[in-house]
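Visitor: This is a predicted model, with the sequence first.
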Amino acid sequence: EHFDLIINGTTTSLHHEAPAIDPDTFNDCALAYDLAYAAEPTPFMQLATAGGAKMVVDGLGMLIEQAAESFLLWRGVRPDTSAVYRELRDLLKLQSSEHAAVR
C-alpha cells in the first residue's frame, strides 16, 4: 500500500521511541510529518528517513504557525514567523547541547 503523507500524532517521539510502523511503509512516501519537535530528528523522523520518505518534517513549524494564526484572530495582525522559527530552532539546539553537557 502506498501513502503520500504519513503523520505521527502519537506521543512516541516524546518518549524517544518510534511508533511500531514497518519502515517499508515510508517507501516512496512524499512527506512524513511528526507533530513532535526536537533539536535533532525524532525517532519517527529517523524511521521515516530510513524507510525512504522523500521529505521528513517535525512539528515546530505547525506550533509557530498556529500561534501566528491565533495572534491574527486576537490582534488583527499576522506576525512574520520566519525569525521566530529560526530563534526557536536555535533555542532547541542550545537546550539540547546544554542538556547533553550535564549528563
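Guide: On my side now, so go ahead. It should be emphasised that the depicted structure is a prediction, and the values quoted were computed from it without experimental measurement.
Visitor: alpha carbons only for contacts and neighbour counts from here, please
Guide: Fine.
Visitor: How much space separates Phe44 from Asp28?
Guide: Distance, Phe44 to Asp28, by CA to CA, to the nearest Å: 16 Å.
Visitor: ok, structure two:
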Amino acid sequence: HWADGVINATAASLDGRALDLPDGVLRPAQWAYDMMYGAHDTPFVAQARAAGASAWDGLGMLVEQAAQSYTLWHGEAPATAPVLATLRAELAAARQHSA
C-alpha cells in the first residue's frame, strides 16, 4: 500500500534534478509537497503533476514559518494570505522575465 502523500525534503530540487522514484509512487488522487520553491515548478512538482497528483511547492511553508516566528516575537499573528499572494505574483513576474 502506497502513501496518500509524498514530501520531497531532499536537496534534488536545489540542483533542478527530478527524483528517481519507483513506478507508482506518484499517482492520481494523491498529494505531493516539495519543500523547495522558485519562479518555476520544481522537477518534483512537475513529476507529481504529470502523474496526476495534486502538488505544491514550499513557498507556503516559508510564509507560515515566518508568520509563526513573528507571532512568537510580537504576540500578534500577521495575515499570511496577502503575503503569499504577493510572493506568488513576484515569482510569476520573474518567470515571465526569464522566458
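Guide: Received it, and whenever you're ready, just let me know what you need. Not measured: the values here are computed from a predicted model.
Visitor: Now the TM-score, please.
Guide: For this chain pair, the superposition-based TM-score is 0.89 by TM-score structural alignment, normalised by the length of structure 2; 99 aligned residues with a CA RMSD of 1.5 Å.
Visitor: picking up where we left off before, between Phe44 and Asp28 of structure 1, which has more neighbouring residues?
Guide: Using other CA atoms under 10 Å, the more surrounded residue of Phe44 of structure 1 and Asp28 is Phe44, with 29 against 16.
Visitor: residue contacts, the closest residue to the more buried one other than its chain neighbours?
Guide: Take Phe44 of structure 1 and drop its neighbours on the chain: the residue closest to it by CA to CA, 6 or more residues apart in numbering is Ala18, 4.8 Å away. Applying CA atoms under 8 Å, 6 or more residues apart in numbering, one finds that Ala18 of structure 1 lies in contact with 12, 42-44, 47.
Visitor: Checking Ala18 of structure 1 next. Helix, strand or coil?
Guide: coil (DSSP: H, G, I helix; E, B strand; the rest coil).
Visitor: tell me which element Val84 of structure 1 is part of?
Guide: For Val84 of structure 1, the host element (DSSP states H and E) is helix 82-102.
Visitor: For that helix, buried residues please.
Guide: For helix 82-102 of structure 1, the neighbour count (16 or more other CA atoms under 10 Å) marks 85, 89, 92 as buried.
Visitor: what about the most centrally placed residue in structure 2, distance to Ala99 of structure 2?
Guide: Closest to where the C-alpha atoms of structure 2 average out (CA atoms, centre = their mean) is Asp57, at 0.8 Å. As judged by CA to CA, Asp57 of structure 2 and Ala99 of structure 2 stand 20 Å apart.
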